[in-house]
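*Asks:* one predicted model, sequence on top.
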Amino acid sequence: MKKLLFLAPLLVALALLGSCKKVLGFLEFDVDDSQTLVVPKSSPLGPLTPLVPVPVASSSQATFASNGTSADYVQDVTLDKLTLTITNPAGQNFNFLKRIEIYISTDASSADQFLLASLDQVPANVSTISLNPSDQKLDLFLRGDSYTLTTKVQLNTLLTQDVTIRADERFKVKARKP
């Protein structure tokens, strides 16, 4: 009986240690991408208007390699953060923008387009905003070398000049070790 009492905690510890290997077998890291969007001065007022799709050469493959894995081992990708910053014209803020949605797809055909992030009420008098990430699983998009972003905007006011915006995304990646 004493042997059984001694062995029970040992067996529980071994079972927990065995399950920890599965947890420890996964890598978690970030993939950061950045690109430029342009809201043209000819954008209409009214409903959400799509802008020209922007192809993104993703840094994911290099990030996978630097973390000792590859796209084949990616298990889970989600958007952690998407920040927009006005870079031109100087002094411009987001007062012209009422609402924004950004979609992701594998290419410009948008057959597999999913909402990446959005902001329904853009704050006034700021030149940097953070969008609300969707809860989409994004493995398909970061396994490749590139993806396409399509932005839809709803303006408050007409623009007198083009507005250039830098979009910075941070993706959370979970991958197995090879």
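*Replies:* Nice, I can see it.

*Asks:* for the rest of this, base every contact and every neighbour count on C-alpha atoms.
*Replies:* Fine.

*Asks:* for this protein, just list every one of the strands.
*Replies:* For the chain, the strands defined by DSSP state E occupy 26-39, 49-50, 54-57, 74-88, 97-105, 114-119, 128-133, 146-155, 163-176.

*Asks:* name the helices or strands packed onto the longest one?
*Replies:* Judged by 3 or more C-alpha pairs under 8 Å, 6 or more residues apart in numbering; DSSP states H and E, strand 74-88 is in contact with strand 128-133, helix 139-143, strand 163-176.

*Asks:* just the shortest one next, same as before
*Replies:* Contact here means 3+ C-alpha pairs under 8 Å, 6+ apart; on that basis strand 49-50 packs against strand 146-155.

*Asks:* identify the residues contacting the strand it packs on?
*Replies:* 43-58, 96-108, 141 (C-alpha atoms under 8 Å, 6 or more residues apart in numbering).

*Asks:* A further structure is provided below for comparison with the first:
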Amino acid sequence: MRKTITQFAIGILAIFTFSCDDIDKLTQFRMNYTESVTIESSTVIGIPIDLSTPSIPSNSESTFAGNNTSKDLIEEISLESMTLTITSPQDGEFSFLESALLLISADGLDEVEIAYIESIPDDIGNSIDMEVTGVNVKDYLLKDQFSLRMKSSTDKTISQDHTIDIKSTFFVDAKIFGQ
């Protein structure tokens, strides 16, 4: 009897020792995606660029299962980070862009802005970390597939096509214990 009371007391103490934030972390994880787009060479300055990725399979069901949750327990999904990297040409850099905007879309849902960068400096190099909007994109990633669209404008000419990898990390927060 004394052993049972001691175990019960230790259990209660353990529950109070772990904060809600610690328990919350057990149902939080990240989903990563990488897609590519190509900006064609241009001799005209100031033209708007509007590029879309092919449909991206969300694979959310398998990702949720791998994290011991399901789509009906997802509370929120938000873009945590997005990086654009020029992969071709090797010496490519983003100095030709004036600004960029990334949007997400999915079947039956309105397109929503998820990341942006304004006033790209000339010495930016071949990689850009975008500012994220923090909008909840749960409905988009619960679909079987989604698409990203990049809208930007140029302030310099480019003589070669530029291939850009779009690396996205989405933060997922699921309900605790199905509650």
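*Replies:* The structure has been received and is ready for your questions. Predicted model only: the values in this text are computed from it and were never measured.

*Asks:* overlay them and tell me the TM-score.
*Replies:* Scored against TM-score structural alignment, normalised by the length of structure 1, the superposed chains reach a TM-score of 0.79; 163 aligned residues with a C-alpha RMSD of 2.8 Å.

*Asks:* just the buried residues from the contacts of strand 146-155 of structure 1, in PyMOL please.
*Replies:* Buried residues among the contacts of strand 146-155 of structure 1 (16 or more other C-alpha atoms under 10 Å), as a PyMOL selection:
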select buried, resi 43+44+45+48+49+50+51+53+54+55+56+58+96+97+98+99+100+101+102+103+104+105+106+107+108+141
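
*Asks:* which stretch among the helices and strands packed on strand 74-88 of structure 1 approaches Asp72 of structure 1 most closely?
*Replies:* helix 139-143 (7.5 Å; C-alpha to C-alpha).

*Asks:* now do the buried residues in the closest one.
*Replies:* Under the neighbour-count rule (16+ other C-alpha under 10 Å), helix 139-143 of structure 1 has 139, 141-143 buried.

*Asks:* and the residue most central in space within structure 1, what does it touch?
*Replies:* The structure's structure 1 has its C-alpha centroid closest to Leu79; by C-alpha atoms, centre = their mean the separation is 3.3 Å. Contacts of Leu79 of structure 1 were listed using C-alpha under 8 Å, 6+ apart, and they are 116, 133-136, 138, 169-172.

*Asks:* most neighbours of all those, which one?
*Replies:* Taking other C-alpha atoms under 10 Å as the neighbour criterion, Leu116 ranks highest of these with 25 neighbours.

*Asks:* which position in structure 2 pairs with it?
*Replies:* Under the alignment (TM-score structural alignment), Leu116 of structure 1 maps onto Ile114 of structure 2.

*Asks:* quick check: the gap between its match and Ser168 of structure 2.
*Replies:* Shown here: Ile114 of structure 2 relative to Ser168 of structure 2, a distance of 10 Å by C-alpha to C-alpha, to the nearest Å.

*Asks:* same thing with Thr154 of structure 2?
*Replies:* 23 Å.

*Asks:* returning to that earlier point: output the buried residues of helix 139-143 of structure 1 in TSV, with distance to Thr85 of structure 1 appended to each entry.
*Replies:* Shown next, in TSV, are those (distance: C-alpha to C-alpha, whole Å):
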residue	distance to Thr85 of structure 1
Asp139	26
Phe141	23
Leu142	23
Arg143	26
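
*Asks:* list the contacts for the nearest residue to Arg170 of structure 1 once chain neighbours are set aside?
*Replies:* Among residues not flanking Arg170 of structure 1 along the chain, Asp32 sits closest, at 4.6 Å (C-alpha to C-alpha, 6 or more residues apart in numbering). Contacts for Asp32 of structure 1 (C-alpha under 8 Å, 6+ apart) come out as 59-60, 168-171.

*Asks:* quick check: longest helix of structure 2.
*Replies:* If you go by DSSP state H, structure 2 has its longest helix at helix 2-17.

*Asks:* in that helix, which residues are buried?
*Replies:* Result for helix 2-17 of structure 2 [16+ other C-alpha under 10 Å]: no buried residues.

*Asks:* that older thread, dump the strands of structure 1 to JSON lines, plus distance to Phe6 of structure 1.
*Replies:* As requested, the strands of structure 1 are arranged in JSON lines below (distance: least, C-alpha to C-alpha, whole Å):
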{"stretch": "strand 26-39", "distance to Phe6 of structure 1": "32"}
{"stretch": "strand 49-50", "distance to Phe6 of structure 1": "67"}
{"stretch": "strand 54-57", "distance to Phe6 of structure 1": "58"}
{"stretch": "strand 74-88", "distance to Phe6 of structure 1": "39"}
{"stretch": "strand 97-105", "distance to Phe6 of structure 1": "56"}
{"stretch": "strand 114-119", "distance to Phe6 of structure 1": "53"}
{"stretch": "strand 128-133", "distance to Phe6 of structure 1": "50"}
{"stretch": "strand 146-155", "distance to Phe6 of structure 1": "56"}
{"stretch": "strand 163-176", "distance to Phe6 of structure 1": "35"}
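
*Asks:* list the contacts of the match of Leu116 of structure 1.
*Replies:* By C-alpha under 8 Å, 6+ apart, the neighbours of Ile114 of structure 2 are 79, 102-104, 132-135.
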